[in-house]
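Engineer: 3D model of this:
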Amino acid sequence: MPSTERIDCQIPATCAGMRLDQALAALLPDYSRNRLQQWLKAGQLRVDGGIRRPRDPVVGGEMVSGEWGREAETTAVAQNLPLDLCYQDADLLVINKPVGLVAHPAAGNRDGTLVNALLHHFPKLATLPRAGLVHRLDKDTSGLLVVARSLRAHTVLVEQLQARRIEREYLAVVNGMLVAGGTVNAPVGRHPVDRQRMAVTAGGKPALTHYRVLRRFCTHTLLRVKLETGRTHQIRVHMAHIRLPLLGDPVYGGRPRLPPGATPRCIETIQGFRRQALHAERLALTHPVSGERLEWHAELPADLAELLAVLAEDADRRDG
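Structural biologist: You can find the predicted model right below:
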């Protein structure tokens, strides 16, 4: 049975002149402004016993009341799948997602996802939007994800993400040689012809990606990439847009680039790397309750560590 939530509070005089939804967002920080607006429009939140519009001004002293059941926000089923937990407390989780794990159920991946695993290990996440997921990683991108464990934490973390206060840094191997780092500032949206792909398009959403060089190999470069926005496939699309696609990317990468005169082992490793060479290595955020600034790092997965070792061996052989 769903649990019941009830709100009974009085709008303070200090909120006089504010919009109703603004006053409620300040008074009830556990809930997003969008959610409060929905409840007002549905009549689930009443002001002095009546229905008010979100934009109506307040004078202070109004009594706000409401009650509703906490229904499950997801229909996904719990499954006993392993989780690599980097951090957990009462408010949030940080997960090191392995390659091959889909974040959220969708067409073609109804189960066996990160959400299914989260619901098994933390059943109360069923009452949160997307089972607490604040952001996602592509199936074949490894690394760090943050999950909220309460509605308040989810609201605050989503606000941090939208305000670009959550730092997300990736390690990426691209096809091509770079002299220096840079920034890609180009909108990303659905490809106009192939709707399964994303592309840089005039009608897309703003997208900003920073990158700097960590190491140059013979025909590839290791980058540290920092996201300021979180569009679908953003790094993969932006790197391909500047003609430096990620090694192994099956959608945006093109044919693998082989160093001239490479050893059989090097050729086999590059040709055998069949997923985008991308790893969410660093995550930093402000704790949604304590206000403490926290930071985590995730070690490279075995396949990417081996790829870098082979590329380095090939480069060192040439230098020597």
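Engineer: all contacts plus neighbour counts: C-alpha atoms, from now on.
Structural biologist: Noted.
Engineer: neighbours of Ala90, how many?
Structural biologist: 10 (other C-alpha atoms under 10 Å).
Engineer: I'd like the structure of this one too, to check against the first:
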Amino acid sequence: MNEPLATLTVRLPLTSAGRRLDQVLAELFPDYSRSRLTSWIKSGDALLDGAVVLPRHLVRGDETVTLTVRMVQEVELAPEPIDLDIRFEDKDVIVINKPVGLVVHPGAGNSAGTLQNALLHHDPKLVEVPRAGIVHRLDKDTSGLMVVARSLRAHTSLVDQLQTRSMHRQYEAVVNGSLIAGGTVDAPISRHPHDRLKQSVQEGGREAVTHYRVRERFRGHSLLQLNLETGRTHQIRVHMQHIRHALVGDSLYSGGLKLPRGASPELIEILRGFKRQALHAERLEFLHPKSGKLVSVEAARPPDMERLIAALRADTQGADPRWRDSE
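Structural biologist: The predicted structure follows:
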């Protein structure tokens, strides 16, 4: 089957000038493989300012790409009996609470043990839906809620809600530094110019907006609530680094361990042992693809983040109360 599912439109960032179209699209649409995007360019399903061009065409930046997403099974995956923490399920959608360490999409050297494998075991009919129904993703070491489409109609609806920003995604994170107040980070994001594993704030990148507020303030750290307007790769991690409050445990963006002055041995042990970004997708809201009613699902933070926050709270409560004035 090769049915059209959705039409996505994006304006190319100015930083893409002089690069091949297939390379640029691989960065802008990371949920689709390079080979799949190349085939769509060749077939005319990826148009540049309304015209068919070759994959090697050099873009000038600021053009509009119109991508017609078609139903394809990109990788032959075997169903696997992997436990799923299902928080909501009906004939149209499934909401999963993804654990830390579970990879969402298969990749090079990683064709087994993924959320896609688990979903195909849970519902074999998901083979008929792109990416087994996955319409958005979380990093391997980020925990929390994801919605999965069980039909083409549901997939189209959820993709549209993501594109129009009507899907509400709320996160909780522990960051370095004791923040006084919340705010908004409105800073465009693009692939890091020197490190291909990273993203970074760059002029001419894709629009990215993150709202944050302080839930609790500790000595040297803060517990934040974050709400996304956009959904760029690594968006929260990049934006928090950009304002110099990187996530605890984020080896890619934090720049190392940060310890409060005079931290107890217990807190030091917990901070040193926290080996993943302290980020959890705690709440998800969307309009049901069939009924149109609001679906709202919440998931409590996982035990490792609970222990981390408890240790930071205990350290703060046991400190000299003048610490707030000394920072």
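Engineer: contacting residues for Arg324 of structure 2?
Structural biologist: Residues in contact with Arg324 of structure 2, defined by C-alpha atoms under 8 Å, 6 or more residues apart in numbering, are Arg219.
Engineer: number of nearby residues for Ala246 of structure 2?
Structural biologist: A count of neighbours around Ala246 of structure 2, defined by other C-alpha under 10 Å, yields 28.
Engineer: dump the residue contacts of it.
Structural biologist: 175-176, 237-238, 240, 253-254.
Engineer: now, the most widely separated pair of those?
Structural biologist: Asn176 and Val238 (13.4 Å; C-alpha to C-alpha).
Engineer: ok, so of the contacts of Ala246 of structure 2, who is nearest Ile189 of structure 2?
Structural biologist: Lowest distance from Ile189 of structure 2 to those (C-alpha to C-alpha) belongs to Val238, with 8.0 Å.
Engineer: mind checking what secondary structure that closest one has?
Structural biologist: Secondary structure for Val238 of structure 2, judged by DSSP: H, G, I helix; E, B strand; the rest coil, is helix.
Engineer: I'd say it and Gln202 touch.
Structural biologist: No: if you go by C-alpha atoms under 8 Å, Val238 of structure 2 and Gln202 don't touch, sitting 10.8 Å apart.
Engineer: next, the buried residues of stretch 208-222 of structure 1.
Structural biologist: 208-213, 216-222 (16 or more other C-alpha atoms under 10 Å).
Engineer: quick revisit: give me the common contacts of Val238 and Gln202 of structure 2.
Structural biologist: By C-alpha under 8 Å, 6+ apart, the residues touching both Val238 of structure 2 and Gln202 are Ile189.
Engineer: what about the two, which has more around it?
Structural biologist: Remark: of Val238 of structure 2 and Gln202, Val238 carries more neighbours, 24 against 17, as counted by other C-alpha under 10 Å.
Engineer: what sits against the spatially closest residue to that one that is not a sequence neighbour?
Structural biologist: Excluding the flanking residues, the one nearest Val238 of structure 2 by C-alpha to C-alpha, 6 or more residues apart in numbering is Ser200, at 6.0 Å. By C-alpha under 8 Å, 6+ apart, Ser200 of structure 2 lies in contact with 189-192, 238.
Engineer: just the buried members of these?
Structural biologist: Buried members of these, counted by 16+ other C-alpha under 10 Å: 189-191, 238.
Engineer: ok, back up a step: adding distance to Val77 of structure 1, write the buried residues of stretch 208-222 of structure 1 out as JSON lines.
Structural biologist: Below are those laid out as JSON lines (distance: C-alpha to C-alpha, whole Å):
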{"residue": "Leu208", "distance to Val77 of structure 1": "35"}
{"residue": "Thr209", "distance to Val77 of structure 1": "35"}
{"residue": "His210", "distance to Val77 of structure 1": "38"}
{"residue": "Tyr211", "distance to Val77 of structure 1": "38"}
{"residue": "Arg212", "distance to Val77 of structure 1": "41"}
{"residue": "Val213", "distance to Val77 of structure 1": "42"}
{"residue": "Arg216", "distance to Val77 of structure 1": "45"}
{"residue": "Phe217", "distance to Val77 of structure 1": "45"}
{"residue": "Cys218", "distance to Val77 of structure 1": "47"}
{"residue": "Thr219", "distance to Val77 of structure 1": "45"}
{"residue": "His220", "distance to Val77 of structure 1": "42"}
{"residue": "Thr221", "distance to Val77 of structure 1": "41"}
{"residue": "Leu222", "distance to Val77 of structure 1": "39"}
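Engineer: and the helices in the stretch 101-250 of structure 2, which stretches?
Structural biologist: Using DSSP state H, counting those that start in this stretch, the helices assigned to the stretch 101-250 of structure 2 run over residues 115-122, 152-163, 235-242.
Engineer: farthest-apart pair in the buried residues of stretch 208-222 of structure 1, please.
Structural biologist: Farthest pair in the buried residues of stretch 208-222 of structure 1 (C-alpha to C-alpha) is Leu208 and Cys218. Separation: 27.8 Å.
Engineer: ranges for the strands of the stretch 101-250 of structure 2?
Structural biologist: Under the criterion DSSP state E, counting those that start in this stretch, the stretch 101-250 of structure 2 carries strands at the ranges 143-149, 168-176, 183-186, 189-191, 199-201, 209-217, 221-228.
Engineer: average offset between the third one and structure 1?
Structural biologist: For strand 183-186 of structure 2, the mean deviation from structure 1 after alignment is 0.6 Å (mean C-alpha distance after the TM-score superposition for structure 1).
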